[in-house]
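Undergrad: Just the structure for this:
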Amino acid sequence: MSIRVENLIKTYGKQTALDNISFRTQSNHIIGFLGPNGAGKSTTMKTLTGILPIESGECWINDINVKKDPIQAKRNIGYLPENNPLYLEMYVSEMLQYQAELYGLKNTKKRIQEVISQTGLTLEKHKKIKQLSKGYRQRVGLACAIIHDPQVLILDEPTTGLDPNQIIEIRQLIKELSKNKTVLLSTHLMQEVEAICDEIIVIHQGKIKEQFLLHEKDSKYPNRTMEEIFVLLTKSSS
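TA: Below you'll find the predicted structure:
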């Protein structure tokens, strides 16, 4: 259940957003995808999910080529973008029903109940999404992302704007989901990286600067915190 990227390039006019990047993740891991604003994180995620076309290079989701077999690749991906795109006038259960139908799922009632339970939305399922706190809206976004039981989750800053209690709850949910899924997670919170990630990828100015397993941190960067490592790898010069 891995993500593989080879020689990926993406430009916007004269600006190079992704500069020939390559990486491969391990399976059933939470991978922290780190970098400053504008580093290329969201562009990479949108390319992996098929939202942005591949300009040059190759991407695979569980050995499925995103360019050659985009529909099958998307069946294996659950995506939560940074700006959680929910229909605020829908009820929680209605939103999940709509999402399930988009994926052509059968026996949707059972699956919706499973996902509602899994994401802790049982008491909120009859509420309109606009009535929910941001933390619960993020839970609905995650529920939509996993409704079709994908093997890979791509989450773009899923805890941004949440209070400390909500952050802990969403982290626990992501950790639970990662038991049988690969999770690529972007975040600016170094505490979050240390709390839940198994693997780290750092991108800066459209280039991969580092990749390592979290348990290798102390041997690779002795006596440095994740925050110090981040600063070291993402100084303004290339």
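Undergrad: Only C-alpha atoms from now on, for both contacts and neighbour counts.
TA: OK.
Undergrad: quick one: which helix or strand includes R111?
TA: Taking DSSP states H and E as the criterion, R111 maps to helix 108-118.
Undergrad: Here is the second sequence; please produce its structure so I can put it next to the first one:
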Amino acid sequence: MDSETLIEARALTRRYGPNVAVSGLDLTLKKGEVLGLLGPNGAGKSTSMKMLTGNLSPTSGEVLIKGKNLRADAQAAKRHLGYLPEQPPVYPELTVDEYLSYCAGLHGVPRKERSAAVTTAKRDCGLTQVSSRLIGNLSKGYQQRVGLAQAIIHRPDVIILDEPTVGLDPIQIREIRNLIGELGNQHSVILSSHILPEIQAVCDRVMIINKGRSVYDATIDAHLGKSGLVVVFAHPPQIDALQNLPGVNKVDAGPAGRFLIELADGADARDAVVEASVHGGWGLRELRLETRTLEEIFVELTSGEATLREAA
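TA: Below you'll find the model as predicted:
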């Protein structure tokens, strides 16, 4: 595990009796990254988050946080984590200052440093003006900000956020997204959501999870907006035969003779594909040029229309 890798999860699996919630998940988070976990409801996002934070023990697999094994040395590993679950863990009868001071103590912030830690967290999360307000009297958006403040109060290397904008109104969603973007300048972040614009707005990299498995892992702009070819052959060739064609950047193979060809910038390899198919006897059945969006990738990989696996 190199010094740039903050989290490394290996073959994480979680079973509930005969049901498999997460199956063989591999995940890495580098310093300075904002990673979005995207998937439909029930895909295994929250279960994955709970295992990454030590709130749920995996059936098999392991998690390393800055080289510390989360199972073998949980206390040392968790010092580097801040976590905001889907429901903010706030106490409505406490004021913002009281709650954040309490959280600072739980996170091991020395007593003489707690006041400064609370002040900094409030500033970063836009809570300075509500310091003395009871949390229970705050709007849901501000309660979410309090939840974020407790996650960063000990200045962890990694912040893990599970559905941080669920149940908020559009203005609150925008405010929380902006806040997460700002936090990403100081911390590495894992953000779980099933809302595509949220992932696109704040993340550098996206991992799509479907039925407990990772089906896509790439930087946010790796394929988005780029032209590609979808081709289908009756007698599919080896990937190398397509990869070596002029103008081809990358080839991913799918089921039933289907290929997704990523084109180099400004290239159009359609004539080369047709010519190679004729000479090779591949039996070209379909050839179309398309520009992919994250929504199209998401639907394709989670609706059963395809089983392509792409990696950055």
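Undergrad: mean offset of the helix or strand following the helix holding R111 of the first structure relative to the second structure (after superposition)
TA: Following helix 108-118 of the first structure in sequence order, the next helix or strand is helix 134-146 (DSSP H and E). In the superposition against the second structure, helix 134-146 of the first structure averages 0.4 Å from its aligned positions (mean Cα distance after the TM-score superposition for the first structure).
Undergrad: Off-centre distance for helix 134-146 of the first structure?
TA: 12 Å (Cα atoms, centre = their mean, to the nearest Å).
Undergrad: Same question for stretch 177-191 of the second structure.
TA: Centroid separation between stretch 177-191 of the second structure and its chain, computed with Cα atoms, centre = their mean, is 12 Å.
Undergrad: ok, back up a step: quick check: buried residues in the helix holding R111 of the first structure?
TA: For helix 108-118 of the first structure, burial by neighbour count (16 or more other Cα atoms under 10 Å) applies to T108, R111, I112, V115, I116, Q118.
Undergrad: Q143 of the second structure maps to what in the first structure?
TA: Residue correspondence to the first structure (TM-score structural alignment): Q143 of the second structure is matched to R137.
Undergrad: Now for that match: which residues touch it?
TA: R137 of the first structure makes contact with N84, I129 under the criterion Cα atoms under 8 Å, 6 or more residues apart in numbering.
Undergrad: Name the secondary structure element that contains K209 of the first structure.
TA: strand 207-213.
Undergrad: Just the strands from the first structure, written as ranges.
TA: For the first structure, applying DSSP state E gives strands covering 3-12, 15-24, 30-34, 56-61, 64-65, 77-80, 152-156, 182-186, 199-204, 207-213.
Undergrad: Among these, which comes closest to S238 of the first structure?
TA: Of all the strands of the first structure, strand 199-204 sits nearest to S238 of the first structure, with 8.0 Å by Cα to Cα.
Undergrad: neighbours around E275 of the second structure, how many?
TA: 11 (other Cα atoms under 10 Å).
Undergrad: Find me the equivalent region of the one helix or strand it maps to in the first structure.
TA: Assigned by DSSP H and E, E275 of the second structure belongs to helix 270-280. Following TM-score structural alignment, helix 270-280 of the second structure has no partner segment in the first structure.
Undergrad: Return the set of buried residues in that helix.
TA: For helix 270-280 of the second structure, by 16+ other Cα under 10 Å, it's R270, V273, V274, A276, S277.
Undergrad: how about those in TSV, adding distance to R71 of the second structure?
TA: Below are the buried residues of helix 270-280 of the second structure laid out as TSV (distance: Cα to Cα, whole Å):
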residue	distance to R71 of the second structure
R270	52
V273	51
V274	54
A276	53
S277	53
